[in-house]
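J.: Just the structure for this:
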Amino acid sequence: MSTVAALPDSRVAPAVDDAALTVVPTRHPWRWVIAGIALVLVAQFAHGLITNPGWDWSTFAQYITAASVLAALKVTIELTFWGTLLGFFLGIWLAIGRLSDNPVLQAISWSYVWLFRSIPLIVQLLFWFNIAYLYRTLSVGIPFGPEFYRFDVNGVLSGFTAAVIGLALHQAAYSAEIIRAGIISVDQGQWEAAKALGLPWRRQFFGVIAPQAMRGILPNAANEVISLFKGTSIVSTMAIAELFYQVQVIFGRNGRVVPLLMVATVWYIVLTTVLNIAQYYIERHFAKGSVR
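T.: Prediction:
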């Protein structure tokens, strides 16, 4: 019969108190080197902004709050507001058509999204700006039947209205896909649970599905609104006095290109920052209950 000899005490590892251990942090010298280089580059850029006379900050200060610039900024905000409102309103119905079981609605919605995402925005804007070339008059009445009212297109469709129509129709194609993606991202079990509770369809959608879909919709929707806000500068090709067009008019007169471009840049940054702040609070509202 064999026996196993016990290990001598000298080979048993002594207990070590964790508090007595010395913790040595990992050294990252290259982090400090890269951070130092980045700070030097930022300092050089800031120094150039302050000392380079080409920036012409006196002209910038003269026009940043000029009445003509503020009026043009108001036009830019109005274009963004109406383009976003009408674009997402139409986008909701297009998304519903894409998700419906009706093949006709599916085909029409898909074709709309395909067409308006394929055509550049500037082409759409110029088309609507020149729509009177195709249709000098429009009428309201029974399709293929008698008309009740006829009006002149040039008298009704101004440049601003044509820009809003072009921006809204373009925005609708993208917002439809954003809304559709948000809805289909909700787990199918949520629909089944809402139906099992016997809730009406309206309460199923607005009480259960829509709040969850908004978490996926909001980030992309906010990006689209910001893109639309900056994209309003394209309507300068239609001689509409929005922010970028007005800045071009001013530096076309005085030749101060750089400071006037900085005027437009600063206002775009300011309003984009406001939109980012609004996005943060709206997302935080719809995130209630989803994160701890």
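
J.: from here on, contacts and neighbour counts on C-alpha atoms
T.: OK.

J.: measure the residue most central in space within the chain to residue 278 for me?
T.: Geometric centre of the chain, nearest residue: residue 223, 1.9 Å, by CA atoms, centre = their mean. Distance of residue 223 to residue 278, computed by CA to CA, to the nearest Å: 12 Å.

J.: just residue 125 next, same as before
T.: Per CA to CA, residue 125 is found 28 Å from residue 278.

J.: Could I get the buried residue list for the strand or helix carrying residue 174?
T.: Assigning secondary structure by DSSP states H and E places residue 174 in helix 159-184. Within helix 159-184, the residues scored as buried using 16 or more other CA atoms under 10 Å are 159-160, 162-183.

J.: To compare with the earlier structure, here is another sequence to fold:
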Amino acid sequence: MDFVDNVLKVFPQLLGAVPVVIVLALGAMALALVLGLIVALARLSNFRVIRGIAIFFVEIIRGTPLLVQLVYIFFVLPVIGIQIDPIPAGILGLGLNYAAYLSEVFRSSILSVEHGQTEAAWSLGYTPTKTLWRIVIPQSFVVSLAPIGNYFIAMVKDTALTSVIAVTEILKTANILNSQTFQTTAIYTAAAILYLIISFPLSRIVDSLERKARTRG
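T.: I've put the predicted structure just below:
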């Protein structure tokens, strides 16, 4: 019972860090969605230079750990005069990392749209740009909803990595509490439960999106 009591005692303090997690996750996902779509379109470009830059970005981001990217943004960029506060640095690091992965989701979903619909739009007088934004992207976005949801859940959990750049989110708060009370098991158990409480409803929503996507398919 003492263990349960200790877990319950630290919960209110850990809950105070949840808004930081929400800001990190929503800010980073917004950045990842916009940048991921831009990179996906660049990957599909007919211009070799643009396509090459996009491929280079994806390979660099996917080929290095997220933790290293966060550390680089927060600790290395100030050496060249670029100082970023912890939360914006966390949003930037998470956003850039997930943009690389979401770009592949967007690219594959765009390619999954039947080319016949594009040709039909052209026959109706649509320009290629108008066809892309009015016909192709809306349909591809529906296909990509479930993968986007899965990446968002992963991002929520990856916000824990921002503790290494002084962001006071759930894990950082747990570390501080542990240094003060030394109730290691209770504190980190409470942190794990809190992450589960946040991610479980999100996973149910994603499952629902996947079922709807299969039904549409």
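
J.: circling back: between residue 125 and residue 278 of the first structure, which is the more surrounded one?
T.: residue 125 (24 against 13; other CA atoms under 10 Å).

J.: What lines up with the more buried one in the second structure?
T.: Here residue 125 of the first structure is matched to residue 70 in the second structure, going by TM-score structural alignment.

J.: Touching, that match and residue 159? I think so.
T.: No - assessed by CA atoms under 8 Å, residue 70 of the second structure is found out of contact with residue 159, at 10.6 Å.

J.: what sits in contact with each of these two?
T.: 90, 94 (CA atoms under 8 Å, 6 or more residues apart in numbering).

J.: Quick one: map the residue nearest to the centre of the first structure onto the second structure.
T.: Using TM-score structural alignment, residue 223 of the first structure pairs with residue 150 in the second structure.

J.: ok now do that match, which residues does it touch?
T.: Contacts of residue 150 of the second structure (CA under 8 Å, 6+ apart): 203, 206.

J.: measure residue 238 of the first structure to residue 118 of the first structure for me?
T.: According to CA to CA, residue 238 of the first structure and residue 118 of the first structure sit 21 Å apart.

J.: Among those two, which residue is more densely surrounded?
T.: residue 238 (17 against 11).

J.: From residue 152 of the second structure, how far off is the corresponding residue of the second structure for that one?
T.: The equivalent of residue 238 of the first structure in the second structure is residue 165 (alignment by TM-score structural alignment). Applying CA to CA, the value for residue 165 of the second structure to residue 152 of the second structure is 21 Å.

J.: Same question for residue 43 of the second structure.
T.: Applying CA to CA, the value for residue 43 of the second structure to residue 152 of the second structure is 22 Å.

J.: Then residue 162 of the second structure?
T.: As judged by CA to CA, residue 162 of the second structure and residue 152 of the second structure stand 16 Å apart.

J.: who has more neighbours, those two?
T.: Higher neighbour count among residue 162 of the second structure and residue 152: residue 162, with 28 against 22, using other CA under 10 Å.

J.: who are the neighbours in contact with the more buried one?
T.: Contacts of residue 162 of the second structure by CA under 8 Å, 6+ apart are 67, 70, 90, 169.

J.: Count the residues that sit near the aligned partner of residue 269 of the first structure in the second structure.
T.: In the second structure, the residue paired with residue 269 of the first structure according to TM-score structural alignment is residue 196. Using other CA under 10 Å, residue 196 of the second structure has 13 neighbouring residues.

J.: likewise residue 33 of the first structure?
T.: So residue 33 of the first structure, with other CA under 10 Å, has 11 neighbours.

J.: which element is it on?
T.: Taking DSSP H and E as the criterion, residue 33 of the first structure maps to helix 29-51.

J.: Let me have the contacts of residue 162 of the second structure in TSV, extended by distance to residue 115 of the second structure and secondary structure.
T.: As requested, the contacts of residue 162 of the second structure are exported to TSV (distance: CA to CA, whole Å; DSSP: H, G, I helix; E, B strand; the rest coil):
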residue	distance to residue 115 of the second structure	secondary structure
67	40	helix
70	40	helix
90	39	helix
169	45	coil
